[in-house]
Each structure stands twice: as C-alpha cells, then as structure tokens.
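Novice: Following is a predicted model, sequence given first.
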Amino acid sequence: MERLAGLACGRIRLPGGWAGDTTVRFSPDGRIEAVEPGLDPALPRADGPVIPGMPNLHSHAFQRAMAGLAERAGPAEDSFWTWRDTMYGFVRRLTPEDAQAIAALLYSEMLTQGYTAVAEFHYLHHAPDGTPYADRAEMATRIIAAADTAGIGLTLLPVLYAHGGFGGQPPADGQRRFLNTPGGLRAILDAAARAMAGRTGWRTGLALHSLRAVTADEMAAALDGLPPGTPVHIHIAEQTAEVDACVAWSGRRPVEWLLDHAPVSPDWCLVHATHMTADETAAVARCGAVAGLCPTTEANLGDGLFPAPAFLAHGGRFGIGSDSHISVSPTEDLRLLEYGQRLAARQRNVLRQPGEASIGAGLYRTALAGGTQALGRPGTPGIAAGQPADLVILNPDDPRLMGRDGDALLDAHVFAGSGHGVRGVVAAGCVVVRDGRHVRHGAIVAAYRRALERLRG
C-alpha cells in the first residue's frame, strides 16, 4: 500500500470545526505529525472534502459471511435466540483460513464505507469440537493477519466466554468453540499483544462476553492486573429475556448488577445496553463508560431501542459498531439511531447535541469521540496531532453531496439516502481506498469466494 508523507486538503473537518486550505503531515509510522494552515504543493491533494475516519467499536467478523441467512421465518416466533441457533450451526464449519478470508473481506468493506479502525470482539477461539489449537492464539492471529491485509486499525478484544447462562450454567454444544478460562484467555491476550506490537493505532484489550457467560469470580480473575487504560467491553442488557433471567438469578437487572460488582470506568464499553431503567441510564452516563450502539444489528434482531435522549441528557458517551454486519455502513447506523428515536418520539431531529444545530454533524462527532475512547486511543479524537493518520475523502461528485459544504455536507452524508459518498481513505498514513474501491479488492474477494465455496460444499 502506498504510504503518504501527508495530504493537502482544500476543505477539512478538524476537531474545532471546518477549515479551508490545510496541510496534514504524517510521521513515518503513520501518525498525524502536524496540522498546518495552507497547502503544501509537494504533497498529494485530496480530491474532495476530508473528514476523520470513524472507529467501529463492535465487530464479530465471522458473522459477515452469514448476514442474510437468518431471514426465513421459523415455525414459532423468531427472536435473537432463534438467530443465535443459526449462528451456532454456521460457526461449526469455519476453518482458520475461512475466518481470515471473511475478516479481510469485512475489513476492506468497512474501509470503503469510512470506518478506519475496528474493535474486534473475538470469541471464536478453538477448533469445532472445542479443542484449543496447538497455538491457542491461532484464531486471534488470523484476525490480525486479516486486518493487516485490509490495512484497518485494530483493537483486538479476546473474549472470556465460560458458561451458557447466569450463575455458571453449563454451556450449550454450539458454544464449544468459544469457551475459555481466565488463564486461557490471558495466554491468547499475551500472544496477540506480541503479534501486534509496533503497529500504529493497534492495541489489545479484553472482553467479557456477557453476565450470562462469566461468573463474578471469573470476571474478577480476568480483570486482575490489567494495566490502566486497557479497553474492557461487555455485552449487556441486549434483550428483555436476558434482563428477566438476570433478575431471576440475582434480584438485580444486568446493568445494575454490573455497576455494583465491577470497576466500570471510562475504559469500559457497554455494548447495546438497550434495556435500562432511568436510574441505570444516568449511572452509566456518570461513570464515563461508552455505550456501544449497533442500530442495524439491534433492529435486525428485534432487540429494542436504546434510551438515547435520556442518556445524552446526562452527558452519556456513545459510539457505533456494525456487530453482525447486516450492514457495514457508519452512516446507515447513525441514520437508524436517529430515525428509531424519531419513530418513538413522533418528532424530528431528536438527538441534537449541545451547541450543534446539525444532527448529522453532531451524531458523527459524538460517535467519533465515543469510538476513539472505546478503542483505547488517547488524545483528541479526529484529525489531530498524535492520532493515527485516518482520513476519509468524500466524493463531491456524488449527487447527494453536490453543492453541500460544512455541516450541511455531513447532514447529507448521514441522512440523504443510499449512495457511495466515500471517494478515498487513508488509514495510518497509507492509501487503502482509491476511487471508492479497496486497493486490494481483487485478491481479498477471491479469497473470500474460495471460503464461501468450501462452506457451501
């Protein structure tokens, strides 16, 4: 991939707002070294308005290849739990080579849509019968290789998954590939950290699958000794059945129990957190954790609507993720986040941010900040010195964006229907998307096609 020394930008969205002629210089390791007024004629010129790349804070990469396979009605009422049975059947057949090919395809798609970094919530650890591979980190290193092929920034989150229900219930047969102990998870985490060392914008964190899948003692053991600033992610309160089961087990709702028993802080990302009381909503906002929202997946699974207006009113932070990858578009997830609230409230422009008249710009800015935090990237979010050089060049020839400038451009990008508004993408200083196409598209798609042919066979 072509590595750039910088980019000359005619219009650019900086942390303080829109700016005219600006030069962004990159360091040799792919970080932003300086942001300066004026255009350096020695650098390539961006052929469209430049905005910061969006972090994707929640991904299960292997699920990209099953998107659309659970859209047939069953004999009884369908839900997340019936979708999960389809997922279990699919995952039994995946080889490490398949997982790598699927992840590389997914990550290249993310880049073409304007995601430039991803938090991979990685729980596909073992062979189909549940036996660890000779290298316990085999599947984790496949994710690392896929991200390297695509050129996307990676926060890898090996997942502790030990049980099939609250209180340490035995796991189901379909969960065998996911299971780990805190010690086994730490071995994967250490191996992954060694494999990722030295890459700009890459880091490891840790994930707890859910309160259904770990006991309090296992959670404490997994968190023990983690350095400050390590990202910690967990699925929480996604479905009402989960809430009811948690109450039956503990007498507490999931978010309530977690806040009482875990050191939840700004290092944490609570994924979904769909079903919270008013008190829980305010408490999560106060502790500074990021709510990891995945509107297209949550809609696809029929989960419900996150209490976004109340959460934001308390100063809550959120980011977005594509989760099961029924969609791999940051603008579609931001649009659906707002539209769900409009349908519930029966009014327009619901998620207005303080000091922002523009809904699209406010949503983009807030999700950028929340995603940057959830991926464990310190510093000022966006196009700022010290951050990875992740820039998205919009297509001014897209009819949706023609004649738009400033925040009106972001409003159009988020809300003006389908289309392909991304012309080019730079990730960690390297050109990864040119003229709307990933620079390694052909080889990545060929490997993905081979994986699908094997799975169909």
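Specialist: Noted; the coordinates are in hand. Numbering: from 1, shown residues only.
Novice: CA only for contacts and neighbour counts going forward, please
Specialist: Will do.
Novice: What segments of the stretch 101-250 of the chain are strands?
Specialist: With strands called from DSSP state E, counting those that start in this stretch, the stretch 101-250 of the chain shows them at 115-122, 153-160, 203-204, 206-208, 232-236.
Novice: Give me the contacts around the third one.
Specialist: Okay, so that is strand 203-204. For strand 203-204, contacts defined as CA atoms under 8 Å, 6 or more residues apart in numbering pick out Leu154, Thr155, Leu156, Leu157, Leu189, Ala192, Ala193, Met196, Ala197, Thr230, Pro231, Gly376.
Novice: Quick check: PyMOL command selecting the buried ones in those residues.
Specialist: Those of those that count as buried under 16 or more other CA atoms under 10 Å are selected in PyMOL with:
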select buried, resi 154+155+156+157+189+192+193+196+230+231+376
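Novice: can you put the contacts of strand 203-204 in CSV and add distance to Ala313?
Specialist: Below are the contacts of strand 203-204 laid out as CSV (distance: CA to CA, whole Å):
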residue, distance to Ala313
Leu154, 31
Thr155, 29
Leu156, 31
Leu157, 30
Leu189, 37
Ala192, 38
Ala193, 38
Met196, 38
Ala197, 39
Thr230, 27
Pro231, 25
Gly376, 24
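Novice: try it against this one:
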Amino acid sequence: MTALFARRALLAGGWDRNTRVEMQAGSISLIETKTVAKPGDTLVDTVLPALANLHSHSFQRAMAGMTEYRMAGRDSFWTWRDLMYRFTAHLTPEQIEAIAALVFLEMQEAGYASVGEFHYLHHQKNGTPYDNLSEHSDRIMAAASQTGIGLTHLPVLYSYAGVGKRPLEQGQMRFGNDVDRFCRLVEQARGAASALPDDCRVGIAPHSLRATAPDDLAQVLLAQATQSPVHIHIAEQPKEVQEVQAGLGARPVEWLLDNAPVGRDWCLIHATHMTKAETRAMAATGAVAGLCPVTEANLGDGPFNGATYLEEGGAFGVGSDSNVLISLTEELRTLEYSQRLRDLSRNVLVHGEGSVGHALYTAAAQGGAQALGRQAGEIATGRLADLVAIDSTHPTLCALTDAQLLDGLVFAAKDQVVTDLWSAGRHCVQAGRHRARDAILTRYRTAITSLLEEIG
C-alpha cells in the first residue's frame, strides 16, 4: 500500500481539502478527507484524475519538425502522408521501441497516465511478416513496461489502399494484413500483454473505411467480439468523405452507424466532417469521439462539431495522434480555441453555464478512460489510481480560486506545472521528472542517430 496527501483534491463529488488517498494493487483503496498526512505519504499540492491519451501513433514522434517545409503546389494531409510512408520504410524494431518509450515518458510528464496506441506498423521493411507476427506490438509493450504507462494496445487492421479493395501501395506494405492474419496477430499481442500489469488492455482498430471493406469489418468484429475497445479513424478529411460516399453510398459516420454495432466500447477518431444529423446520431450511441486537436490543426483537418455534440451529451477524449507536440494542456485549449475561431465566439465547450476548463478537463478524463477500457477518469474508491499532481502555487495558477483552477490549467498553464503522476498506482513522475528519463533519452538518441544515418 502507498499513499499521497494533497492540500487540495478534485474528487468525484468536487473539490476537497487535506485529502489522503491510499493505493493498493493499482487502484484507489481509501480516500480520507479533512485529515492529516501520515509518515511515508507522498506530499503534493493539488491532485486531479489523470487523463488518458486516447490516440497515438508513437513512431511519428521522430518526424516532428520534418514536414513543415512548403513544397511547390498545395500541401495537404495527403502530401504529409506520402512523407510519413517514406519515413516508416526505414524503422527497425529497436528504433520503434526506443521512440515509443520516449513518447510514453513525455506523455506522463505532461500529465497523461495512459495511452491508446493505434498501431499499424506491423511488418518488415519489405512488407514480409516477422517470424514473430507481433514483433512490433511486443516492442510497444516493452516501451510501456519501461515507462510504467497504462497501455491500451490497438493493433490495426489495414488491408487496402482505398474504398473498393484497392491494392496496398508500396508505402503501405508494412501495414497490411488480411482478417485471418490480423486475428492471429491480435491473439499473439494478447499473449504478450499478459506479462504487463493487469491494467493493460488489447483492443482492435479497423484503420478506416478506406483501409478495410464492409465484409472484412463485419468478419473482424465478429471474430473479436470480446467487449474490448474498438477504435477507428473516421471522416478526418473531405476527400475521405467523398471517397466513402462514392464507394459505399453513404458518408463515413452515417455508413458506420448504420452498419456496425457502434456503442460505448467504440472510439471514433477525428469524426471531423459530420453533418448535424450525424453528430447527433453519433452522440446517441454512447461512443467516444477521439479528438486530436493539435494534430488536426497541424494537418489542416478542420475543427470538430463540438457544440452540437455536447448539446446531445456526447462523450469525448483527447489524444496526441502524430505526436508532433505532446502537451495535455495544449490539446484541451486547442480544442476550445478551434471552436472559438470557427464560431467567432467565446467559452463554447460547456453545456449551459460554468467553467470551460472544468468541463473540458473532467469530460476528457471520463471519456478517455471509457475509450481505453480503463476503470479510471475520477478519483473514487475502486477506480484505477490514475492520478496527476499539479503545483497551484506556480505563477500561472497562484491567483486562482478552486472554481478557476482548471481554467488556469487549460488556458494559462504549461505542462511544467505537473509535479507527480501515477499510472495505476505506479509513481512514474516525481518532482516533474520521469524516473527512467536518463536511460530512455540515451536509447532514443542512439536510435535516432542510426535512423538518420540510414535515411541519409
């Protein structure tokens, strides 16, 4: 048993003072309020439920800053994707592990206790499967073990280059599986996950309606009907919407809701380009909208239809996707600012009246936990001890009341206000620094040096 004592805590019922939280076997076993610290307790200023980073492609972190040079013509998501394919052609298993470990470390130092790794880089450089079909999944799990982050691993079914079962292009060969081989890969990954802590989950991720086909999607959902998380990219770009509508006879979200058992165990990533009717229908399913505002801005995807979605009680969480910037506070503020810029308004993403920061933070905590299949998202007994401590005496926060504190965190602070983080009770960040930072950074620098030498 370990414990923390916080001067202030955001509990399921609201703010409380002088709170002691005991953790046992990864979960919160006892909460005492208006009490005093005991010997051995970790002392913190303010403790919050830690968020889940619900959507990550960890290997893309190594590309950050490499795709911001404008070429002749108009840059778009699709030109970025071509550059990403060329980059992935060189990655080795050792480099994938080293990059993922750095990414997970950075997430924890930013205040994320867990991650949904949407993992589609499966095979050798020529597209041939490894003898160990789950080689790269095993590397992601090794990185999670090194950092202690809570992992929901999401192997991706990626079979086609476009709607109508177009054959994979050269840059996609490392991603490709048919349904049978994909199911074998998932089972191997689940076997490997048994060596990780009990909070580790393995779900599935049909990549998109472009990269799967209706019969394949139905088959894999039937084969993997285990109440595990199901994540899918949907309606990220107008070109994708047009392609799906032309090939399947309906817009992506419309088609998916009509043809798949979308419910609370689903996470629809991006869902950027929806009609109001689609937005309302998606909210009604109980599925989580997986929003990645920094990446969506970086790639020029466009803003989510947040106001309508929240009016209908829709659940959402945030993720760092391409990992061009790993910042919990930046994701939340970019989400709200995208709505303000589009609507020429302020304080958009709160239902009725109240604190926007509080509404964003607490909804993302609950929605992210739901998307990753984690019993977390609030500080309550029986929940996973996914906790983050912040320093409210920091200059950006010290003038704020309890009611204003999450507004200050979301709109004024940087992630440096994070002092401590627990992932299912594992105290991974202490005094703002990950406990394995030096070793992980050393391995990352070695990996990047060798990768850049190969790329030339």
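Specialist: The structure has been received and is ready for your questions. Here the structure is a predicted model, which is why all the values come from computation and not from measurement.
Novice: re the thing from before, need the strands of the stretch 101-250 of the first structure in JSON lines with distance to Glu218 of the first structure, can you?
Specialist: Converted to JSON lines, the strands of the stretch 101-250 of the first structure look like this (distance: least, CA to CA, whole Å):
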{"stretch": "strand 115-122", "distance to Glu218 of the first structure": "18"}
{"stretch": "strand 153-160", "distance to Glu218 of the first structure": "9"}
{"stretch": "strand 203-204", "distance to Glu218 of the first structure": "19"}
{"stretch": "strand 206-208", "distance to Glu218 of the first structure": "9"}
{"stretch": "strand 232-236", "distance to Glu218 of the first structure": "14"}
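Novice: Ok, which of the ones you listed comes nearest Pro263 of the first structure?
Specialist: Across the strands of the stretch 101-250 of the first structure, Pro263 of the first structure has its closest neighbour in strand 232-236 (10.3 Å, CA to CA).
Novice: The closest one vs the second structure - mean distance after superposition?
Specialist: Following superposition, strand 232-236 of the first structure is found to deviate from the second structure by 0.3 Å on average (mean CA distance after the TM-score superposition for the first structure).
Novice: For that strand, enumerate the helices and strands it packs against.
Specialist: The contact analysis (3 or more CA pairs under 8 Å, 6 or more residues apart in numbering; DSSP states H and E) places strand 232-236 of the first structure against strand 206-208, strand 268-272.
Novice: Go through those strands and name the closest to Asp21 of the first structure.
Specialist: strand 268-272 (36.4 Å).
Novice: ok, average deviation of that closest one from the second structure?
Specialist: Averaged out, strand 268-272 of the first structure is 0.4 Å away (mean CA distance after the TM-score superposition for the first structure).
Novice: before we move on, back to that, looking at the helices and strands packed on strand 232-236 of the first structure, which is nearest to Pro52 of the first structure?
Specialist: Across those, Pro52 of the first structure has its closest neighbour in strand 268-272 (21.2 Å, CA to CA).
Novice: Helices along the stretch 301-450 of the first structure, start to end?
Specialist: 308-313, 330-345, 359-374, 407-415, 441-456 (DSSP state H, counting those that start in this stretch).
Novice: Out of the helices and strands packed on strand 232-236 of the first structure, the one nearest Leu363 of the first structure is which?
Specialist: Nearest to Leu363 of the first structure, of all these, is strand 268-272, at 16.9 Å by CA to CA.
Novice: Provide the aligned range in the second structure for the helix or strand just after the closest one.
Specialist: Later in the chain than strand 268-272 of the first structure, the nearest helix or strand by DSSP states H and E is helix 278-287. Across the second structure, the stretch matching helix 278-287 of the first structure (TM-score structural alignment) is residues 276-285.
Novice: ok, average deviation of the matching stretch from the first structure?
Specialist: Here the mean offset of stretch 276-285 of the second structure against the first structure after fitting is 0.6 Å, by mean CA distance after the TM-score superposition for the first structure.
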